[in-house]
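Q: task: produce atomic coordinates for the following.
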Amino acid sequence: MQYDVIIRHARLHRQPELVDIAIQDGQFARIARDLSSVTAAREIDAAGRLLSPPFIDAHVHLDAVLTLGQPRYNQSGTLLEGIQIWSERKQSLTHEDVRRRALEEIRWEVAQGTLHIRSHVDACDPDLTALRALLEVREEVRDMCDLQLVAFPQDGILSFPGGRELMRRAMELGCDVVGGIPHYEWTRDMGVEDVHYAFALAKEFNRDIDCHCDETDDPLSRFTEVMAADTIEQSWQGRVTASHCTAMHSYDNAYAFKLIGLLARAQVNVVANPFDNVVLQGRFDSYPKRRGITRVKELLASGVNVALGHDSIMDPWFPMGRGDMLAAAQLALYLCHMSGYEEIDAVFDLITANAAKTLRIQDRYGIEEGKPADFLLLDAPNAFEALRLLPARLHVFKRGREVATTTPAHSVLHRQDGSDDQSVTYRPQLQ
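A: Now for the predicted structure:
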């Protein structure tokens, strides 16, 4: 038979031998070392490059993206000033404003190989303007990206007037995941109740949970343990994510050891957000300054599933970024001291397999026969080189259809003596 597409001579993550991959009707039909006996309507020679399942952004705020400087810049660089600026900006939100910015950022992410996104959306708005817009966007982008929406109480479930009712309305409108923000509530007791209410809502609507949790330098902020305990008590293992958990970098080692063990037992996922974590945390330090990211390396070593998010993109919290999850993984590699050769492979998992587990999409994710043909081809031979170079995403496919292409930059060195021009590949050309 003739297939729709064949990718020849591709390298898969952690697999030494090259393979040919045949795609038919939007699915991976055959994967083998040699499919030279069959043809396809379109063939792509990967030439030994890395073919990866799509990147996943496990934590972003699409309602706030691309609002940098509106109405003003975050001069202190703190999380709290960012929240204040956002509270001012969201007064002028409109349906079309949110929709336009979110669609633009989704296009950026898709072009860079991210085909699954979990976005938190502020539910502390009596009109739920941003949520209604993003529910529309979720349907509008289905042909190129799968979008999960988290009902996120930016100003608190208990501390914001009518917070409980707004969270319920958000779930009734169609949010995929229940959120929370216990460390931002006014008191410790209110923070605990924030977690309990999120679990009650999740049980009622049969939804997963993803709470911003302990996003602070305060070593006394300890709501992640409450999430883990509720997970066990409510038998919600595998369905709960604690995002940020930056206070963990300030815990003493004895308590961190206990907490990490509890998270592993409860099968709670952790999502770190390297860009925001390193920029927003440690702002009250002189020297030495804390790195501000949770204990990714230690969590992984104890069997806790860890994924990464981009979090903010040109907004009141993070002025930079373009939605590149490979760049987020590279930063995590630096910050978390994961530069060992095998550790680098594990970093690549943070934006692929681990993130798929966090979003609970493993049954339809990965380069396997019978699964949807979602993938990207990088201009690099393996994960090590991909994380070193942040290369072009040459081809991006969603269900067997090409949704994005990138032509890599070409650098040429011109010699003064007039000799031949030399291409610069940024790969060692050593004997």
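Q: can we go C-alpha only for contacts and neighbour counts from here?
A: Will do.
Q: quick one: the helices in the stretch 151-300 of the chain?
A: Here the stretch 151-300 of the chain has its helices, by DSSP state H, counting those that start in this stretch, at 163-173, 188-205, 224-233, 253-266, 274-280, 296-301.
Q: out of the ones you listed, nearest to residue 332?
A: For residue 332, the closest of the helices of the stretch 151-300 of the chain is helix 274-280, at 5.7 Å, according to C-alpha to C-alpha.
Q: list the buried residues in the closest one.
A: 274-280 (16 or more other C-alpha atoms under 10 Å).
Q: let me have those in TSV, adding distance to residue 250 as columns.
A: Converted to TSV, the buried residues of helix 274-280 look like this (distance: C-alpha to C-alpha, whole Å):
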residue	distance to residue 250
274	16
275	18
276	17
277	13
278	13
279	16
280	14
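Q: hmm, who's touching stretch 73-92?
A: 64, 70-72, 279-281, 283, 316-317 (C-alpha atoms under 8 Å, 6 or more residues apart in numbering).
Q: another sequence for comparison is provided below:
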Amino acid sequence: MDIINARLRHSNELHHLTIRDGRFSQIHVQSGVKALEEGQIDAQGYLICAPFIEPHIHLDAALTAGEPDWNHSGTLFEGIERWAQRKPLLSEADLRSRVLKTVQMLVERGVQHIRTHVDTTDPSLLGLHTLCALRDELRDCIDIQVVAFPQEGIHSFPKGEALLEAAIEAGADVVGGIPHFEYTRELGEASVKTLVKLAIKYDKLIDVHCDEIDDPGSRFLEVLAAEALFNDIGERVTASHTTAMHSYDNAYCSKLFRLLKRSNINFVSCPTESIHLQGRFDTFPKRRGVTRVKELTAAGMNVCFGQDSIFDPWYSLGNGSLLRTLDFGLHICQMMGYKDFQTSLNFITDNAARTLNLGEEYGIAVGKPASFILLQGEDDYSVLRQQSDVLLSVRKGKILMQREPSRVITTLDLPA
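A: Sure thing, here's the model as predicted:
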């Protein structure tokens, strides 16, 4: 396979990419526009980009909004209650059907890597077993990391720790937690130490729902970062949400950032869901309730964006588009300068790859797997502004999805 007339990120020149045996064998600058030959794909001057990455989603809950009831308050905690009502209705067929539909939605929008949190506070661990099986079945078309996620707590749910460890032994890739949902501060701190202990024991990555609350007194992030620092595992640790940081005072954040930088942990923000769930107890002024993405990024820390939910008890919209999430995130976090736009795709590509520990196999370079997407735009800015279509998705040299560029025909007679 050869791709001609392609643009690469941060370059104005056209490129010719040659793919052999599923890897990039050559990438070179063209002298001008090339005519299409047999066996080639014409990128038509559009942008070749490393695949999109969904670093935080709940596939086990996707497409269940309103079953058996809607989240009327729009709060995180009612969402957990509605999900607790839905769990008894789970079956393998139900899970497989919804997960496959959601994965198809993501693939069609350029995603090739997913990290999904799966509830382990279900004594049957049905969701965990089903997602691990689907992960293995789908590995030729998409990479899925399964997080063992104790939705109702490690120490506040009956046998929560035992279920979490059983989920790890059953094949989970990542260890999760939710310390702010534990009954007490002490139980929350204990849950962080427990999940870190289990991750080290089984050599797993860590991704914690951390301080997903407006409470400025919720400070489990410092506990997680300290554990990462003291155990020298920061690159393998992710703090998701951290929305309480929006409510921290600046003096505390100044101290906290010192620890966060030294710990080298990663961050996932889910801006569409966070702005929906947080601030629910405010009248006015009303908080955005999204973590300090701009400040974390400026301090040199790794932050990426995820969707979190697609039509589930916590968020009743969503269509699988990470470009939509990116657009919302930059608006909400007031990252609307031209320099922000120039590298905006990092939040759903390179930064997310670092969070998922994808290593040197991710990206567009000679010798790497030929996994990429073609976007209907010329650079990060135009793709973001136009919310561009994904025209082509290729994984290790194999086409996963292809669509024609959108064209609009209008009969409106505008003056010259």
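Q: buried subset of the contacts of stretch 73-92 of structure 1, written for PyMOL?
A: To isolate in PyMOL the members of those that are buried, counting by 16+ other C-alpha under 10 Å, one can use:
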select buried, resi 64+279+280+281+283+316+317
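Q: okay, the helices of the stretch 151-300 of structure 1, which one's buried deepest?
A: Highest mean neighbour count among the helices of the stretch 151-300 of structure 1 (mean count of other C-alpha atoms under 10 Å): helix 274-280, with a mean of 23.
Q: now it: which residue numbers in structure 2?
A: Helix 274-280 of structure 1 corresponds to residues 271-277 in structure 2, going by TM-score structural alignment.
Q: circling back: could the contacts of stretch 73-92 of structure 1 go into a markdown table alongside distance to residue 306 of structure 1?
A: Output for the contacts of stretch 73-92 of structure 1, formatted as a markdown table (distance: C-alpha to C-alpha, whole Å):
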| residue | distance to residue 306 of structure 1 |
| --- | --- |
| 64 | 24 |
| 70 | 33 |
| 71 | 35 |
| 72 | 34 |
| 279 | 20 |
| 280 | 20 |
| 281 | 19 |
| 283 | 25 |
| 316 | 26 |
| 317 | 22 |
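Q: one step back: mind giving me TSV with the helices of the stretch 151-300 of structure 1 and columns for distance to residue 132 of structure 1?
A: As requested, the helices of the stretch 151-300 of structure 1 are arranged in TSV below (distance: least, C-alpha to C-alpha, whole Å):
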stretch	distance to residue 132 of structure 1
helix 163-173	8
helix 188-205	19
helix 224-233	28
helix 253-266	33
helix 274-280	26
helix 296-301	34
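Q: closest one to residue 33 of structure 1 among those?
A: Residue 33 of structure 1 lies closest to helix 296-301 among these, at 32.1 Å (C-alpha to C-alpha).
Q: for the buried residues of helix 274-280 of structure 1, which one is nearest residue 53 of structure 1?
A: residue 274 (21.5 Å).
Q: what's the burial count for the residue nearest to the closest one when sequence neighbours are not counted?
A: Of all residues not flanking residue 274 of structure 1 in the chain, residue 332 sits nearest, at 5.7 Å (C-alpha to C-alpha, 6 or more residues apart in numbering). By other C-alpha atoms under 10 Å, 24 other residues sit near residue 332 of structure 1.
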